[in-house]
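S.K.: here are the coordinates; sequence isn't available:
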């Protein structure tokens, strides 16, 4: 099996990364940073996001597993003191693959030629660099509402516990193929009226966001933020690709939610 290790970069994470690399090579596994069959993320959820984006072009061939070296995360399910157990599992145990949906974002521009496609594991968020944004929101090709406010967040089920939750969005089990649209401080008056609640869209529904004027936008895809100019529309939907996690033992999602937010 070909593997690679992606470290957060701090001292503890680097030590663990070096150890797991050495152990797996002792078991005759081959390190391959270009075409790995399994990516081992050592750090936190942010480290897993970076690993996902580095290998988002080969999601069908690569599985991910996480070791957390900080606060308990939603993507890293192994503790540093379980390193030897994980190594034996990777080297000798066929792992179960669990697939979770990711978000496809297509940004089109007013030149009608250029477009950019991104995949997000957690969310896509957008804000204006000039104040409030005004967006026409279409669902399945039909106008739904005109939004005015600070911004919008479109999240995956996996990302529903991140920025989406802070905006009052629902927590969705990551096995459900859906996306969620949450508002940031919407303005409601006689001119602008929004639903005021997060929207959960199924796999076959596309959400199209159309700016009402030519404004510059800060668009974030997970941890990556870029200033976009001349945006004509932002199309969001459940991607055909999925992220694949290597599971060697149960990973109860609702237990992790409880431990992260309400447990003593």
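M.R.: Noted; the coordinates are in hand. Model, not experiment: these values are computed from the prediction. Residues are numbered from 1 along each chain as shown.

S.K.: switch to C-alpha atoms for all contacts and neighbour counts from now on
M.R.: Noted.

S.K.: which ones are touching residue 18?
M.R.: With Cα atoms under 8 Å, 6 or more residues apart in numbering as the criterion, no residue contacts residue 18.

S.K.: and what about it, helix, strand or coil?
M.R.: Assigned by DSSP: H, G, I helix; E, B strand; the rest coil, the conformation of residue 18 is helix.

S.K.: next, the contact list for residue 100, please.
M.R.: 158, 174-177, 242-244.

S.K.: so it belongs to a strand, correct?
M.R.: Yes. Assignment of residue 100 by three-state DSSP places it within a strand.

S.K.: below is structure B, check it against A:
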């Protein structure tokens, strides 16, 4: 009797390949099947970047897949297990009473001028909008009501789990991942006697949505997590909390604020 199907995604470090080899052996001993196409559980081995790649590879199957991260370098926000803890990981994985935790995702819909239907993306961390060579001008709508006209380098929209990534570096707030909301942060906005924006991060609830309507231009750079998407003739980009959520398997809980402290402050 098999326990389930597992896919493993690793980075190119030697330590990650070694961990993968050992993990496959342990999983097979515990009666798991390795299945890279239709898994029940996806395990990433590496760092947060590897985890993001694993998520996007299987984002179309979120309704029945659980994720788990093993880190072979520095502690990440998505990788809770170390490569020397694989026996314990597999043991916990086999415990059917082990609780799972789920976190919100960002629904991103890009509307192109020449297409009637927007193109939809999911982000686990964030989406950003910038212009390549000039100041970006955009109207920001919350629930279809104009909130402000933004001028500056760009805008970042992040999930709670993404709030510790690029969002934090541009002055956004750090949100606990159990908060079902998303965040808009300005990137180097122009604020003077002529141009004025709020100038502060905005936390938007799961019952609201955000639309950014752009000036006509062909030089926008739009990213979804680590990927840059096609940006020709974008009319607007809308954001909301997605109906889908990411589910974690065998989640060994580390207090979120302790994780933030370890990552950014260290010993006091």
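M.R.: Here it is on my side, so go on. What you see is a predicted model, and the numbers here were worked out from it, not measured in a lab.

S.K.: now do the helices in the second structure.
M.R.: 14-29, 48-57, 86-93, 166-169, 256-264 (DSSP state H).

S.K.: make JSON lines out of those helices and add distance to residue 208 of the second structure.
M.R.: As requested, the helices of the second structure are exported to JSON lines (distance: least, Cα to Cα, whole Å):
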{"stretch": "helix 14-29", "distance to residue 208 of the second structure": "41"}
{"stretch": "helix 48-57", "distance to residue 208 of the second structure": "25"}
{"stretch": "helix 86-93", "distance to residue 208 of the second structure": "36"}
{"stretch": "helix 166-169", "distance to residue 208 of the second structure": "20"}
{"stretch": "helix 256-264", "distance to residue 208 of the second structure": "25"}
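
S.K.: residue 134 of the second structure: which of these is closest?
M.R.: Nearest to residue 134 of the second structure among the helices of the second structure is helix 166-169; the distance by Cα to Cα comes to 20.8 Å.

S.K.: which strand of the first structure spans the most residues?
M.R.: The single longest strand within the first structure, with elements called by DSSP state E, is strand 231-247.

S.K.: in the second structure, what range does that one match?
M.R.: Counting by TM-score structural alignment, strand 231-247 of the first structure falls onto residues 234-250 of the second structure.

S.K.: now do the buried residues in the matching stretch.
M.R.: The neighbour-count check on stretch 234-250 of the second structure (16 or more other Cα atoms under 10 Å) flags 234-242, 244-250 as buried.

S.K.: mean deviation, the longest strand of the first structure versus the second structure?
M.R.: For strand 231-247 of the first structure, the mean deviation from the second structure after alignment is 0.7 Å (mean Cα distance after the TM-score superposition for the first structure).

S.K.: what's the angle between that strand and helix 45-54?
M.R.: 110 degrees (axes from the mean of the first three to the mean of the last three Cα atoms, to 10 degrees).

S.K.: and strand 231-247 of the first structure, how far from the chain's centre?
M.R.: 9 Å (Cα atoms, centre = their mean, to the nearest Å).

S.K.: could you do stretch 220-237 of the second structure as well?
M.R.: The chain centre lies 16 Å from the centre of stretch 220-237 of the second structure; the measure is Cα atoms, centre = their mean.
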